[in-house]
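A.B. asks: okay, sequence plus prediction incoming.
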Amino acid sequence: MAAKVNPDLARARAQATFDPLQLTNYLYGGPEKVKRKRFLQNMALQVYKEEGCQDFTDMNRDEAYTEALHKITVIYKKLAELGIQRDSPDAYVFRESILPRDGHPFSIHFIGRTTVAKQGSESQCAKWLPLFDSFQVISTYGQTELGH
């Protein structure tokens, strides 16, 4: 399915004095990286549809929170299935294709995880990081405040 492009935008693009694809390749580090980025974005959009994800438009706060939990759960399950590390550039592209600028309920969880990883002793990291990574322990605001 081809994307619908605003006619004014299409006309402006057609008048460009440079090759937009060449600029895209330059900005994203080459044609292979652009190809990978587009692959991940398309996969994310397919997962979005298959998993019944919904836009937050017209949702109240509780509905949006529940939908954000659904989306982030779908994202992390798919990343694990694909063998993509959660903190990798590929994970960022995939996540932002489903949850652009919306944030998600696990944002604080990863702040807490990072705090333990950076400030914990070896034995603390050995005990707690696997629990964070498997979501058996989920960080909250209260837990992040302990570091202040």
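C.D. replies: It's in. Everything numeric here is computed off the predicted structure, so don't read it as measured data.

A.B. asks: rest of the way, CA atoms for contacts and neighbours
C.D. replies: OK.

A.B. asks: just the helices in the protein please.
C.D. replies: Per DSSP state H, the chain carries helices over the ranges 7-14, 20-27, 31-50, 61-82, 89-98, 107-119, 122-133, 141-145.

A.B. asks: would you mark the buried spots in the second one?
C.D. replies: Taking 16 or more other Cα atoms under 10 Å as the basis for neighbour counts, none of the residues of helix 20-27 comes out buried.

A.B. asks: and if you look at the longest one?
C.D. replies: Applying a neighbour-count criterion of 16+ other Cα under 10 Å, the buried positions in helix 61-82 are 64, 67-68, 70-72, 74-76, 78-79.

A.B. asks: can you tell me which of those comes closest to L129?
C.D. replies: Y76 (16.3 Å; Cα to Cα).

A.B. asks: how about the buried residues of helix 61-82 in a markdown table, adding distance to A14?
C.D. replies: Formatted as a markdown table, the buried residues of helix 61-82 follow (distance: Cα to Cα, whole Å):
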| residue | distance to A14 |
| --- | --- |
| A64 | 39 |
| E67 | 39 |
| A68 | 38 |
| H70 | 40 |
| K71 | 36 |
| I72 | 38 |
| V74 | 38 |
| I75 | 36 |
| Y76 | 39 |
| K78 | 37 |
| L79 | 37 |
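
A.B. asks: okay, now the one to match up with it:
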Amino acid sequence: MTTEILFEDERWKVLALDDLARTASRQTLAHLGLDPEAYEFSLLACNDARIAELNRQFRGKPAPTNVLSWPAEDLAAEQPGGTPDLPEPDFPDEPIFLGDIAIAWETCSAEAETGGKPLEAHLTHLIVHGILHLLGYDHVREADAVLMERLEVEILVELGLPDPY
């Protein structure tokens, strides 16, 4: 799994974010029966001001959020609760680019503190969540939310982390 991380906020550098992202993404892909070495994504480690601007620009919501995802392609299942399509390679022998994820320092750290969770555990959950979005999973429709949350819990348990819900 190739992960490119852009640190826009230096506070992220106190964590081993590259290791967290690698572990979370590898486990997510492996859990879904996908070879982690065949995929890549990018991660923007930013602050609330930056993610609020991105949220406004792409979702029409001018407020900070914990994580945003931009899938490289729409893989969502047509039927509620269905399994998304698998990504197809653009070039033989090259990793498949899944898309981009952004996370915001202030929101993520505040959520972890409020929830009484270690920041690393909360970030692992958010990265798993973001990777699932890149793979076409969503939580807008009830049946899709049930599927996505079940997968998140299963993946986090495999990583030795508790149910975040």
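C.D. replies: Arrived safely. Bear in mind that the values here come from a model prediction, so they are computed numbers and not experimental data.

A.B. asks: TM-score for this pair?
C.D. replies: The TM-score (TM-score structural alignment, normalised by the length of the first structure) is 0.31; 71 aligned residues with a Cα RMSD of 4.6 Å.

A.B. asks: follow-up on the earlier one: what's the farthest-apart pair in the buried residues of helix 61-82 of the first structure?
C.D. replies: A64 and L79 (22.2 Å).

A.B. asks: tell me how far L132 of the second structure lies from I51 of the second structure.
C.D. replies: Distance, L132 of the second structure to I51 of the second structure, by Cα to Cα, to the nearest Å: 19 Å.

A.B. asks: cool, T3 of the second structure as well?
C.D. replies: According to Cα to Cα, T3 of the second structure and I51 of the second structure sit 19 Å apart.

A.B. asks: please apply the same query to E40 of the second structure.
C.D. replies: Distance from E40 of the second structure to I51 of the second structure, counting by Cα to Cα: 22 Å.

A.B. asks: for V146 of the second structure, same thing?
C.D. replies: 26 Å.

A.B. asks: who's more crowded, the two?
C.D. replies: Using other Cα atoms under 10 Å as the criterion, V146 of the second structure and I51 rank with I51 on top: 25 against 15.

A.B. asks: helix or strand right after the helix or strand hosting the more buried one?
C.D. replies: Per DSSP states H and E, I51 of the second structure falls inside helix 48-59. Remark: after helix 48-59 of the second structure, the chain's next helix or strand is strand 67-71, criterion DSSP H and E.

A.B. asks: so which elements touch that next one?
C.D. replies: On a contact count with 3 or more Cα pairs under 8 Å, 6 or more residues apart in numbering; DSSP states H and E, strand 67-71 of the second structure meets strand 96-104, helix 119-134.

A.B. asks: go again using 6 Å as the cut-off
C.D. replies: Identification of packing neighbours for strand 67-71 of the second structure by 3 or more Cα pairs under 6 Å, 6 or more residues apart in numbering; DSSP states H and E yields strand 96-104.

A.B. asks: buried ones in the next helix or strand after the strand it packs on?
C.D. replies: Downstream of strand 96-104 of the second structure, the next assigned helix or strand under DSSP H and E is helix 105-115. Using 16+ other Cα under 10 Å as the test for burial, helix 105-115 of the second structure gives 105-109, 111-112.

A.B. asks: using TSV, lay out the residues you listed together with distance to A24 of the second structure.
C.D. replies: Formatted as TSV, these follow (distance: Cα to Cα, whole Å):
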residue	distance to A24 of the second structure
W105	18
E106	21
T107	19
C108	16
S109	18
E111	19
A112	17
